[in-house]
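Undergrad: just to be clear, the model below is a prediction. Sequence and coordinates:
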Amino acid sequence: MIKTKLFILALLFQLCFTLGLGTVVSYGNTRDRAPSGLMVWGEDLTGLNRAQVSALIREKLPTAVTYEGQVYPLKWDKTYAEIELWLDRVYPVTTGSWFEDVLQNLARPSDVTSFGSISLNQAEIFEQLQAFSLKINQPVRSATISFADGQLKKSDGAAGKELDIEATWLKISQEPQQKQVEASVNVIPAKPSTSDINKIVNNLGDYTTYFNPLDKLRTNNVRLAALALNNRLIPPGDVFSFNEVVGERTEASGYSPSVVFVNQSMIKDIGGGICQDSSTLYQAVLQANLAIEERHSHSLAVSYVRRGQDATVAYGILDFRFRNNTKGYLLISARIGPNWLRIRLFGVADEKHPELRKPEGYPIGPESWDKDPK
């Protein structure tokens, strides 16, 4: 009986020794080796040590963003730190206690470990892409047009560029094995473009009205409104608002008190006289066959256009509005002489909006396109 117990104890001792030796051997062989099934972007790293895996992961990260031959190096300091924290979970960290190290090694997960459990540091890359954008981005330069010295003067426009930070980040994060990633850059078209401006060649409206230059305060108001209208460009389809463009008529903005019509009576108010600007513009709009959205007549007849052919305005109450229903941009030219106001509309002629044959006005118009009223 005693011999049997001793035999059993001997067997147990041998078993424990064998298991312990196997554990030691296993610990020695695997403590600094990647567990079976460790994958990084589809590559099996089973058996590699920590330094090898760390170096390989870093090697797979893109080194730069490129655009039009320029190279913008990427820094991965925060991502490197996160990689090391992840590797701490993959590899057993030496505690200084042999027994604890053995137990920790035994406790390592034996299933497939994926690099998907760690992500690239987005904030780190966004900050760098934001800095790159300062070098890549280019502002839009709209084409311009104005009427001066008897001719249309034009300047070319240029499209803008803007680094798409989100799209570039997705390229970096989804295609990490590319050493250099081409930046995603959005092209912002110029509005109006050079092509849009070059189409503006036709006279669609040209109307002249006259005023008494001795009425200095009223003349000042007519001049200020004309300055606000001059060289105003209206995109196709847009609605033009006289009140919105000219703005509120106040003493602070330079307007003077002059006669206005209110309820079939004449009173003085700030900005009196600018209805000559809105009425002259209305006549040019009629010539161009544009769509009228809002128009009101005075309560009394005015002297600068035929009866019923005026367009009164009162800021916040009455407006003159029309829609640019042509196929292109529309340019307003508003010029003022010693006793005359001439408003022209330049645009793209078509069957509905034919080119005007000759300038008109009340009571008379200019002799020709090239000559101002006398």
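TA: The structure has been received and is ready for your questions. Residues are numbered from 1 along each chain as shown.
Undergrad: every contact and neighbour count from this point should use C-alpha atoms.
TA: Will do.
Undergrad: show me where this protein has its helices.
TA: Using DSSP state H, the helices of the chain run over 2-30, 50-60, 77-90, 98-106, 122-136, 165-174, 194-198, 216-229, 242-246, 275-287.
Undergrad: reformat those helices as TSV; add mean neighbour count and distance to residue 343.
TA: Shown next, in TSV, are the helices of the chain (neighbours: other Cα atoms under 10 Å; distance: least, Cα to Cα, whole Å):
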stretch	mean neighbour count	distance to residue 343
helix 2-30	12	89
helix 50-60	15	67
helix 77-90	15	64
helix 98-106	15	89
helix 122-136	15	43
helix 165-174	17	47
helix 194-198	19	19
helix 216-229	20	9
helix 242-246	17	14
helix 275-287	25	6
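Undergrad: ok, second structure coming up, stack it against the first:
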Amino acid sequence: MQAKFQRNVNPASHRRSLKWLWLLLFCILLTVGAAFAAVLAAVDLDRVPKGVNLGEWDLGGLRIEAFHDHLEARIDALLHQQIIIQSDIDEVKGASFTLKELGAAVQADKILTDLHDLQQGSWFERLRKHWAMRGSAYSFQVAVDEPLLKQALEAEWNMLTREPVPARRLINERDEVVYIPEVNAYRADLKRLSREVQAAILLHTDLPLTPPPPILLDLPIVTIRPPVTVESLRAEGIERKIAEYTTSYSGSSAGRVHNIEATASVINGMILAPGDIFDYEQIVAATEVEHGYREAPVIVNGRLVPGIGGGICQITSTLYNALLRTDLEIVERRNHSLPVGYVPLGLDATYATGWINFKFRNNTDAHLLIKAETKNHQLTIKLFGKMPSSITYEVSSKVVEIVPPPVKVVVNASLAPGQEQIIQKGKPGYIVETHRKVYEHGELVRTEWISRDTYRAQEQLVAVGPDGAERDQGDGDGSGSLPDSDADPDAHPDTGPHAGGKEAPVEDGIQSTF
């Protein structure tokens, strides 16, 4: 049989246990309440939580309402902080600015937002946020307006607005090549300076409200060099004057003087890089556009007649003679159909629009500078470049044949029988050869053949009386055309006065405007 046990509970003992239980619960509640009261006493929800910092500024315990006023004063003090900017450049002496003048702006939006949020919601929610914010570190938000920064700097130092000045190469009165150095320009490195200003603000957020010592900053400078420097000019290799030649145009008409001087002004200062070709047709076109050409005698069909641009071949002839005293390559050159008075026979170079051009190539490894000067009715062309000073040239031309003028006879009934009258005096033609001697250190090293040129004879026109009509009237055609190609080794095969149906070329002038 299973035994059954029954626990006997003493009512008095049970009551004592409940009494102690309730006493314990009351003590716990009293302790919690006291602790909570202590928390309430320790936490003021209207103050910034302990341990909160804004930069180097400890805000813990500061009343939130007062913080706003303090923050405004602190930002104002920061913006009026003196900054002295200095530089190693002589023209940029130290100058003082406030951070505000340099375009700085300071804000503390994040902490303001969090403090505003701290005051929103239920009491318990505010307490939770307050507790969570304890020990938080905030920083100022700093920005610099670069246009304002640039404006402040340039107002103090106008040299920061200057443009760079390129170097120049000049030829002095002794025909020496001299250089005027370039002038660099300077600009403030705004992005770098902006970063340094911001860093200066963040490092000094704990400054007292009374004016502290100025903050020193170096002005970061960007140097702007011009595209042309003395170094780049020297690299072109124009070392000295290598040749020159002078011709006179005294006694020329006003139109011819204008044409020569206008064309010379376009050529003056022209630079040819290695391999470049001088093309006179382009020079004539540019002169026509810039200055226009005036009326002066030109050569048409072997005769001097009024035309436009007369005199422009004095430029090519003078330049040609200068070139003959160098080793530069002549690409295209023709002599006039008639002799000219400003250079010896065989040393002229003509031009005829669309027919004859004058070209040469810079076949050196350096640049070539052409100077064309007009003074006292003298044209001087000087060439500057690179050529061994030990090499010199001597140019000479020689008439190898004189061509007698053809005679054309016409009948003049007003003359007595057998009477003759010269209406137009003829002029002989010439065949000329030009040579050049090359010297090195004064010793002749070679003689070069340059050209064989033909100048057409001008016909003589004779009138005779009626009974002299049977006289031989000659076979001169008076065309005055350019030399035949078999008489001139440089002649073009299609350059006769009416070749290909073209009209006769205009030498020493222009056929038409450009």
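TA: All right, it came through fine. Source: prediction; values computed, not measured.
Undergrad: fetch the TM-score of the aligned pair.
TA: The TM-score (TM-score structural alignment, normalised by the length of structure 1) is 0.61; 338 aligned residues with a Cα RMSD of 5.6 Å.
Undergrad: coming back round to it: okay if I get the helices of structure 1 as JSON lines plus distance to residue 355 of structure 1?
TA: Converted to JSON lines, these look like this (distance: least, Cα to Cα, whole Å):
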{"stretch": "helix 2-30", "distance to residue 355 of structure 1": "88"}
{"stretch": "helix 50-60", "distance to residue 355 of structure 1": "65"}
{"stretch": "helix 77-90", "distance to residue 355 of structure 1": "66"}
{"stretch": "helix 98-106", "distance to residue 355 of structure 1": "89"}
{"stretch": "helix 122-136", "distance to residue 355 of structure 1": "44"}
{"stretch": "helix 165-174", "distance to residue 355 of structure 1": "47"}
{"stretch": "helix 194-198", "distance to residue 355 of structure 1": "16"}
{"stretch": "helix 216-229", "distance to residue 355 of structure 1": "21"}
{"stretch": "helix 242-246", "distance to residue 355 of structure 1": "24"}
{"stretch": "helix 275-287", "distance to residue 355 of structure 1": "9"}
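Undergrad: which one of these lies nearest to residue 313 of structure 1?
TA: Closest of the helices of structure 1 to residue 313 of structure 1 is helix 275-287, at 6.1 Å (criterion: Cα to Cα).
Undergrad: re earlier: quick one: which of the helices of structure 1 is nearest residue 188 of structure 1?
TA: The nearest among the helices of structure 1, by Cα to Cα, is helix 122-136 at 13.0 Å.
Undergrad: quick one: which of the helices of structure 1 is nearest residue 40 of structure 1?
TA: Per Cα to Cα, nearest to residue 40 of structure 1 of the helices of structure 1: helix 50-60, 7.3 Å.
Undergrad: so which of the helices of structure 1 is nearest residue 320 of structure 1?
TA: helix 242-246 (5.5 Å).
Undergrad: from the chain's centre, how far out does the closest one sit?
TA: 26 Å (Cα atoms, centre = their mean, to the nearest Å).
Undergrad: average gap between that helix and structure 2?
TA: In the superposition with structure 2, the average deviation recorded for helix 242-246 of structure 1 is 6.4 Å (mean Cα distance after the TM-score superposition for structure 1).
Undergrad: all strands of the stretch 301-450 of structure 2, in order?
TA: All strands of the stretch 301-450 of structure 2, identified by DSSP state E, counting those that start in this stretch, fall at 303-308, 329-332, 359-361, 368-375, 378-385, 391-403, 407-411, 420-424, 429-440, 443-455.
Undergrad: tell me which residues are up against the fourth one.
TA: Defining contact as Cα atoms under 8 Å, 6 or more residues apart in numbering, one finds that strand 368-375 of structure 2 is touched by 238, 261, 264-265, 267-274, 362, 379-386.
Undergrad: go on, the third one?
TA: Strand 359-361 of structure 2 is contacted from outside by 275, 276, 277, 278, 279, 280, 328, 329, 330, 331, 332, 333, using Cα under 8 Å, 6+ apart.
Undergrad: repeat that for 10 Å
TA: Here strand 359-361 of structure 2 makes contact (Cα atoms under 10 Å, 6 or more residues apart in numbering) with 272-281, 316, 320, 323, 328-333.
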